[in-house]
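S.K.: Provided below for reference: sequence and predicted model.
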Amino acid sequence: MYYLLFLYFAFSSLFVLALYRLFFHPLCEYPGPPLAALTDWYQAYYNIVKGGGLVIKYEQLHKLHGPVIRVGPNTLHFNDRQAYHDIYTYGSTLVKHSELYDALGVHAPKSSIIFCDPEVSKQRRGSLQPLFSRRAVISLEYTIQQKVCVA
């Protein structure tokens, strides 16, 4: 009896999650395959079963749907140079998803390369800026010249 109740709640929660991802998710307005909107296994299928065919599939989807497509429940793929500029330009206010940077932070969790929030990055740059000022670099010039000439 309890296993039937458990199965009911499991399937109900999966159904509600599928409805949310397809119709109420913040990215639902972007075009793309419905299966990709439901699960990340869509990308895994093309990378593993189709032997890296995800890139070819992305090209097909961009031809069909335009420069921005939804390729995962929380993932968009862009085929536009301006999008790269908007996302990665200095001064951007976009908070990046940490999933991409987590692998970099395993060995150096306090490294400035893994900051996803522009405000945290700005604070770190502010504290490091005096170390790279012209005066600081000139004060180390003699030491650098000695190291270069010795080698």
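M.R.: Yep, that arrived.
S.K.: okay, CA-based contacts and neighbour counts for the rest of this
M.R.: Fine.
S.K.: which residues in this structure form helices?
M.R.: In the chain, the segments counted as helices under DSSP state H are 2-19, 34-38, 41-44, 54-65, 81-88, 118-128, 134-139, 141-150.
S.K.: what packs against the fourth one?
M.R.: Contacts of helix 54-65 with other secondary structure elements, assessed using 3 or more C-alpha pairs under 8 Å, 6 or more residues apart in numbering; DSSP states H and E, are made with strand 68-72.
S.K.: take the one below as the second:
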Amino acid sequence: MSFFSLQMSNLLTGGPTDAQIFLSLALLGLASHMFFIRHRNVDRLVGIGFMPYLYVQFGLWLLLSIRSDPIKSGIFLWLANAAFYAPLFASISVYRLFFHPLKPFPGPSMARLTTWWGVNRLAMGEQRYQLHDELHRQYGKLVRIAPNYLSINSQEAVAIIYGPGTKCEKSNTFYGLRDAKSLQLEAEFTKHRARRPAWDKALSAKSMYIRHETKTSDLKYSLEAD
């Protein structure tokens, strides 16, 4: 059994070989994309999770280095990460380029791969609206600005997206990250539909008429009393 397998045998029973370890990590990377990442917007989590990722890797390196050579432990972790992330990123790239539902829409090539493609331009001082305006001039009314995002510059689309009966559900972060949400700020259809009946009853034409009559009577009584 090789050194790397002996490293893992300290943590796992059975002493798998190097090939078995790296193949398992590669399959895990593919499965992570197919069953978890594919239908989620994970690009923005990269910046948030980078430092915790480094801490975890450092902890694993310390754990392996307790009984083994630190340099060889570092090499093992590097190969293990490569075995996991190389198939993961390859699968993400192939899916976003060739099989994604937004594939038919035009846009910059890098925008099909990652949300971070325009960060350097924004970092140089360019405003987001200026960037989007440039893209619409180049590609038309519908532009794919990120793997899971479209920028739409069309008057006709307003009623389709925001009108009654729309099937376009807003992102959970559309109104910002808030624990308590009013009915107007509730983006999820199911939660909005469950809360709306009470408001429909309170704000119906009949209820508003009765309330108006009550307020008018109160005002008339108050004026007569004066």
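M.R.: Okay, I see it. What you are looking at is a predicted structure, and each value in this text was computed from that prediction instead of being measured.
S.K.: give the contact list for P87 of structure 2.
M.R.: Residues counted as contacts of P87 of structure 2 (C-alpha atoms under 8 Å, 6 or more residues apart in numbering) are A26, L27, G29, L30.
S.K.: let's see 10 Å
M.R.: Residues in contact with P87 of structure 2 (C-alpha atoms under 10 Å, 6 or more residues apart in numbering) are L25, A26, L27, L28, G29, L30, A31, H33, S93.
S.K.: hang on, the third one in a strand?
M.R.: No. Under DSSP: H, G, I helix; E, B strand; the rest coil, L27 of structure 2 falls outside any strand and is assigned helix.
S.K.: what about it, how many neighbours?
M.R.: 14 (other C-alpha atoms under 10 Å).
S.K.: Then the last one?
M.R.: By other C-alpha under 10 Å, 17 other residues sit near S93 of structure 2.
S.K.: you'd agree it is up against L113?
M.R.: Yes. Contact criterion C-alpha atoms under 10 Å: S93 of structure 2 and L113 qualify, at 5.9 Å.
S.K.: anything in contact with each of the two?
M.R.: With C-alpha under 10 Å, 6+ apart as the test, S93 of structure 2 and L113 both reach P147.
S.K.: hang on, the earlier thing: now list the buried members of the contacts of P87 of structure 2.
M.R.: Among the contacts of P87 of structure 2, the ones that count as buried by 16 or more other C-alpha atoms under 10 Å are L25, A26, L28, G29, L30, A31, H33, S93.
S.K.: Among these, which one sits closest to T214 of structure 2?
M.R.: For the buried ones among the contacts of P87 of structure 2, the minimum distance to T214 of structure 2 (C-alpha to C-alpha) is 59.8 Å, reached by H33.
S.K.: Tabulate the contacts of P87 of structure 2 in JSON lines, adding columns for distance to Y53 of structure 2.
M.R.: Below are these laid out as JSON lines (distance: C-alpha to C-alpha, whole Å):
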{"residue": "L25", "distance to Y53 of structure 2": "16"}
{"residue": "A26", "distance to Y53 of structure 2": "18"}
{"residue": "L27", "distance to Y53 of structure 2": "20"}
{"residue": "L28", "distance to Y53 of structure 2": "17"}
{"residue": "G29", "distance to Y53 of structure 2": "16"}
{"residue": "L30", "distance to Y53 of structure 2": "19"}
{"residue": "A31", "distance to Y53 of structure 2": "19"}
{"residue": "H33", "distance to Y53 of structure 2": "18"}
{"residue": "S93", "distance to Y53 of structure 2": "21"}
